[in-house]
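1. what would the 3D arrangement of this be:
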Amino acid sequence: MLGLGAMGTALARAWMAAGHPLTVWNRTPARAAAFDAEGVRVTDSAAKAVAANTLVVVCLLDDAAVEEVLAGTDLTGKDLVNLTTSTPVQARARAEWTRERGARYLDGGIMAVPPMIGVPEAGGYAFYSGSRQLFERHQETLSVPTGTTYVGEDAGFAALHDVALLSAMYGMFAGAAHAFALIRREDIDPTSLAPLLADWLVAMAPAVHQTADQLRSGDYTTGVVSTLAMQVAGMPTFLRTAEQQGVSPELLSPYFALMRRRLAEGSGEEDLTGTIDLLLR
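-> Here you go, the predicted structure:
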């Protein structure tokens, strides 16, 4: 295990608890001291840690750190699992970089925060992409800290799924932030709005399935209840409400602009799926 930040430490402790033989390394030795005291093998270099086992798990700050840490190691014959947050392009390049050094590569994207690691009921999991054979070889071990979901042979797919889901999360947070801002100056307890907001978001979530079906078929008009034309016509109410409440519309405006553009292209009978095509450069 290379890297004992918050996530790396959580992963290491989960494997420890399950009785897996473990060798750890961290750039700052103090972080590894607790493991040394508990009988885990701690090395003073990444190269020594890599030499100790076939399976090498990396969880560092970024892709640059991965290259720096592994630069002086012999990866020949190793199975490298990279759980460092990266972009799809970086993951694909790292896979090729690994192959050039005689090792096998699996990329991962963790959909959990450290307190969820080692707690199956927390619902966390990690995406994995790259060699299916390599994934299947180590799936039992990789499943110890958190669930596993394999998403394809393309090494960049784990990072892509990771960022796609987190991007949707931030979009949800943006909408929730706007909703709370609207009531911020009113005599409305935000804790009374919160359950209504949570239930509403849960109720809206299944709409992603219709969006996916429309993207696959290319027909953006099937099953439409609220057309794009109807929704654009209603936008002034949202903008006026924000203005009257003294709330900036900056979280809504970019999406509204896409809706207007799509409508201007003559797609008023669709729903909102067509805005996705406008995002493609």
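
2. CA only for contacts and neighbour counts going forward, please
-> Fine.

3. excluding its backbone neighbours, what's nearest Thr54?
-> Excluding the flanking residues, the one nearest Thr54 by CA to CA, 6 or more residues apart in numbering is Lys78, at 4.9 Å.

4. and if you look at Asp154?
-> Counting by CA to CA, 6+ apart, the residue nearest Asp154 is Gly130, at 5.3 Å.

5. tell me how many other residues crowd the one you found.
-> Gly130: 25 surrounding residues under other CA atoms under 10 Å.

6. let's compare: structure for the following, please.
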Amino acid sequence: MTHHTSTQTSTETSSATGTDVTVIGLGLMGRALADAVLTAGHRVTVWNRTAAKAEGLVSRGARLADSVESAVLASPVSIVCVSDYASLQQAFASVSGDLDGRVLVNLTSGDPEQARELARWADQAGAHTLDGAIMAVPSTIGTADAIILLSGSGTAFETHQPLLAALGDATFLGDDHGLAALYDVAGLSVMWGVLNAWLQGVALLSTAGVDASAFTPFAAQVAQETVGWLPGYADQVDRGSFTPDDATIATHAGGIAHLVRVSEELGVDAELPRLFGSVAARAIAAGHADRSYPALIEQLAPGSRAS
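-> This next block holds a predicted model:
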């Protein structure tokens, strides 16, 4: 099968149908990414360790590369989405030589330092990298519902923004290659915080025969009201000023203790609210009882502006 050579530039590989792009890794998410750029009219090269997964894409016009190196050299931009960084390193072990200004968009989940290490490797090979986090499920890729966070080369993001927009709502966070991965885990913290708190409420109300579906509208209302507090609380954290205008940490601690007590009395696991309480207790012991709730940031991030 014929591939573009490594001497082609971004200009030479452009056409009326779009900018050439390679997609490496054809799991559920990788196939969704490749499908999105095909649908947007881009010429696509694909590679996967199991070539059979490329059949549907090839039938739609994608080109199948016989190696990772030939796949990367086929296009000015390569989108990489494999299972983990170990798989990424294994796949790219065969890639050597000058990558000639090519762009690697890594959408493989990993931690910030792994993203920075990949950027250093790519830089030595002459490539530019964007590291990304996909905050979406495969079925939403190619729509505005697919949030894709990217960090790294700002020039690469600006140059290839139309291509990246074909994947979803692509947002550039900054030049630190590890920032997208850090946003990813921070977002997961919020997600699991909400889900686990909702489950705690479901467990409590189940002792009175209340179904989860009956509780959920009320839970959503509480969650939405709480979200409304975040901008003001964020301002307090950023300024390092925690004057309470609603309730003090001591007041919150009393409410948490009540939640723990009721949970225990009803035979509901109280580990989660006890954890909340332990953070508040540390703040009170440090002399912050009369501050507002966001002052707990000091307990979670020593060296923050809270003092």
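
7. that older thread, and the residue nearest to Asp154 of the first structure, how close does it get to Gly218 of the first structure?
-> 29 Å (CA to CA, to the nearest Å).

8. ok, Leu11 of the first structure next?
-> Distance from Leu11 of the first structure to Gly218 of the first structure, by CA to CA: 42 Å.

9. between the two, which has more neighbouring residues?
-> Leu11 (23 against 12).

10. circling back: the residue nearest to Asp154 of the first structure reaches Glu153, doesn't it?
-> Yes. With contact defined as CA atoms under 8 Å, Gly130 of the first structure reaches Glu153; the gap is 4.2 Å.

11. average offset between stretch 224-232 of the second structure and the first structure?
-> Stretch 224-232 of the second structure, aligned to the first structure and superposed, deviates on average by 1.4 Å (mean CA distance after the TM-score superposition for the first structure).

12. buried residues, that stretch. List them.
-> Buried residues in stretch 224-232 of the second structure, counted by 16 or more other CA atoms under 10 Å: none are found.

13. pull up the aligned stretch in the first structure for that stretch.
-> Aligned by TM-score structural alignment, stretch 224-232 of the second structure corresponds to residues 202-210 of the first structure.

14. over to stretch 50-58 of the second structure?
-> Going by TM-score structural alignment: stretch 50-58 of the second structure matches residues 28-36.

15. quick revisit: list the residues that contact the counterpart of the residue nearest to Thr54 of the first structure in the second structure.
-> Aligned by TM-score structural alignment, Lys78 of the first structure pairs with Arg102 of the second structure. Contact analysis of Arg102 of the second structure by CA atoms under 8 Å, 6 or more residues apart in numbering lists 75-78, 126-128.

16. only the buried members of those residues: can you turn that into a ChimeraX selection?
-> Here is the ChimeraX selection string for the buried members of those, based on 16+ other CA under 10 Å:
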select :75,76,77,78,127,128
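
17. what's the closest of the contacts of Arg102 of the second structure to Gln200 of the second structure?
-> Using CA to CA, Ser78 is the member of the contacts of Arg102 of the second structure that lies nearest Gln200 of the second structure, at 43.4 Å.

18. sec struct for the alignment partner in the first structure of that closest one, please.
-> With TM-score structural alignment as the criterion, Ser78 of the second structure lines up with Val56 in the first structure. At Val56 of the first structure the chain is in strand, as set by DSSP: H, G, I helix; E, B strand; the rest coil.

19. give me the neighbour count for the closest residue to Val56 of the first structure other than its chain neighbours.
-> The shortest distance from Val56 of the first structure to any non-neighbouring residue, by CA to CA, 6+ apart, is to Leu80 (4.9 Å). Applying other CA under 10 Å, we find 22 residues neighbouring Leu80 of the first structure.
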